[in-house]
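>>> Prediction below, plus the sequence it came from.
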Amino acid sequence: MRDIAERTAFLEDWVAALNVGAEEVVTFYTEETLYEERGIKVAIRGRENLRQFYRQLYPMFSNLAVTTRKSIVTADHAVVEWTMSGTLIGKIPEVPAPSSGEAPFSFEGASILEFADDGRIAREAAYWSVADLIQQISAPRSG
C-alpha cells in the first residue's frame, strides 16, 4: 500500500508526463492497463496499445498543456480534475476536423484512476465533453 503523499507525487509526475509525450506518459501505466476515453468512446487494453493510441494522438496537437485543478487521492484510487488546452491541428476520432485547419481549445475533464499494487495506473476512465471541444473548433475564426 502506498501513502497519500506518495500517490500525490506520482500524480504530479503523471501530469508532467502528459505534457511531454507518449513515451513518457505510458510508463505510468501497468502492462495490462485499461484506459477508457469516455468522451470519444474509446477503450484500450494494454500499455503497448495505449502507447500506439498516444503516438497517434499527440501529433494532432500543438502547445498541448494539461493542468490539474483538484485531486482526491486514496491508497488505491484517485480522481483528478484537469484542464486540457492547446491547438488542434489534426482530427480526433469521433470529432469533426477544425473548420479552419487548426483551432485553439480549452476544456475541462476528470479522470478516475485505479492503482495497481506496484503503484502504477491499472485503470483510467477519462470523462470530458466532446460537445465543448466541437463548439470551440467549429467556431469561425477572425483573421
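Everything's here; your move.
>>> Please count neighbours and contacts with C-alpha atoms only from this point.
Fine.
>>> Run through who's touching the helix of greatest length in the chain.
Ranked by residue count and defined by DSSP state H, the top helix of the chain is helix 4-18. Helix 4-18 has contacts (C-alpha atoms under 8 Å, 6 or more residues apart in numbering) with 24-25, 28, 65-68, 73-75, 119.
>>> Just the buried residues from those residues, in ChimeraX please.
Only the buried entries of the contacts of helix 4-18 go into this ChimeraX selection, using 16 or more other C-alpha atoms under 10 Å:
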select :25,28,65,66,67,68,73,74,75,119
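>>> Okay, and which of the contacts of helix 4-18 map to strands?
Here DSSP state E is the test, and these give 65-68, 73 as lying in strands.
>>> Return the closest of the residues you listed with respect to residue 35.
Ranked by distance to residue 35 (C-alpha to C-alpha), the ones in strands among the contacts of helix 4-18 are led by residue 66 at 17.3 Å.
>>> and the closest residue to that closest one other than its chain neighbours, what does it touch?
Leaving aside its chain neighbours, residue 66 sits nearest to residue 84 (4.6 Å; criterion: C-alpha to C-alpha, 6 or more residues apart in numbering). Applying C-alpha under 8 Å, 6+ apart to residue 84 gives the contacts 64-67, 106-109.
>>> also this one, for the comparison:
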Amino acid sequence: MKAAMAIPSDREKVFRAWAHSLCTNDLDGYLSCFAEDIYLEDLALESVVQSKEQLRTDVVKWFDAFHDEELTLEGYLEGSDGEIGTKWTLSATVVGHFPRLTENAVMGRRFTKRGLSVFTFSPDGLFQRETSYWSLNTIIRQIT
C-alpha cells in the first residue's frame, strides 16, 4: 500500500459518515455505509459478518454496550487495487455487555483502542469488505 495524501471525495464521505454514525449511535446511518453483499472480519474478536442482517444485530449489541464513542480517523493508505486503509483511535464508555469483550468489565469504565481497518468498496461506492486489526488485551486491561 502506498501512503495517500487524499482519497477520492466520495470515499472520504463514506468514511466520515461511518465515523459519525458510530459516535452518535445512529444505526441506520451506520448500516447505510455498507453494501448489501458484505464480508467484514474483526481479527481481535475472531468474528466474521457476511450479511447486513448480521451486521445490524452486532451493531445494536455494540450500541447497547458502549456510549460516548469518539472515533478519530488518522489518515489513509490507498492500495493499488482500490482498497483503502485507515488508522483510527476509538474511545468509549462501557454501559452494558458485548460478547468476548465485557465479561469482567466495570460499568462506567472508559477505554481507548487504536487500530487499522482496510476496506474495499462496492461498485456503488459503499463498504463491501472490511478487515480490522486492534488489540483485545488493550481494552480488557482498561475496563476490568
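The structure has been received and is ready for your questions. The structure displayed is predicted, hence computed values, not measured ones.
>>> what's the TM-score for these two chains?
Once superposed, chain against chain, the TM-score is 0.85 (TM-score structural alignment, normalised by the length of the first structure); 136 aligned residues with a C-alpha RMSD of 1.8 Å.
>>> so the longest helix of the first structure corresponds to what in the second structure?
Matched against the second structure by TM-score structural alignment, helix 4-18 of the first structure falls on residues 8-22.
>>> where does that stretch sit relative to the chain's centre, distance-wise?
Computed by C-alpha atoms, centre = their mean, to the nearest Å, the chain-centroid distance of stretch 8-22 of the second structure equals 12 Å.
>>> and if you look at stretch 62-69 of the second structure?
Between the centre of stretch 62-69 of the second structure and the centre of its host chain there is 12 Å, according to C-alpha atoms, centre = their mean.
>>> mean deviation of it from the first structure?
By mean C-alpha distance after the TM-score superposition for the first structure, the fitted stretch 62-69 of the second structure averages 0.9 Å away from its aligned residues in the first structure.
>>> residues of that stretch that come out buried?
By 16+ other C-alpha under 10 Å, the buried positions in stretch 62-69 of the second structure come out as 62-63, 65-69.
>>> from these, which two are the most distant?
Within the buried residues of stretch 62-69 of the second structure (distances taken as C-alpha to C-alpha), the two that end up farthest apart are 62 and 68, at 11.8 Å.
>>> picking up where we left off before, wait, which of the contacts of helix 4-18 of the first structure is closest to residue 3 of the first structure?
Distances from residue 3 of the first structure to the contacts of helix 4-18 of the first structure, taken as C-alpha to C-alpha, are shortest for residue 75 (6.0 Å).
>>> counterpart of residue 91 of the second structure in the first structure?
Aligned counterpart of residue 91 of the second structure in the first structure: residue 85 (TM-score structural alignment).
>>> Tell me which helix or strand comes right after the helix or strand hosting that match.
Here residue 85 of the first structure, judged by DSSP states H and E, is contained in strand 77-88. Once the chain leaves strand 77-88 of the first structure, the next helix or strand it forms, by DSSP H and E, is strand 103-115.
>>> In the second structure, which residues correspond to that next one?
Using TM-score structural alignment, strand 103-115 of the first structure pairs with 109-121 in the second structure.
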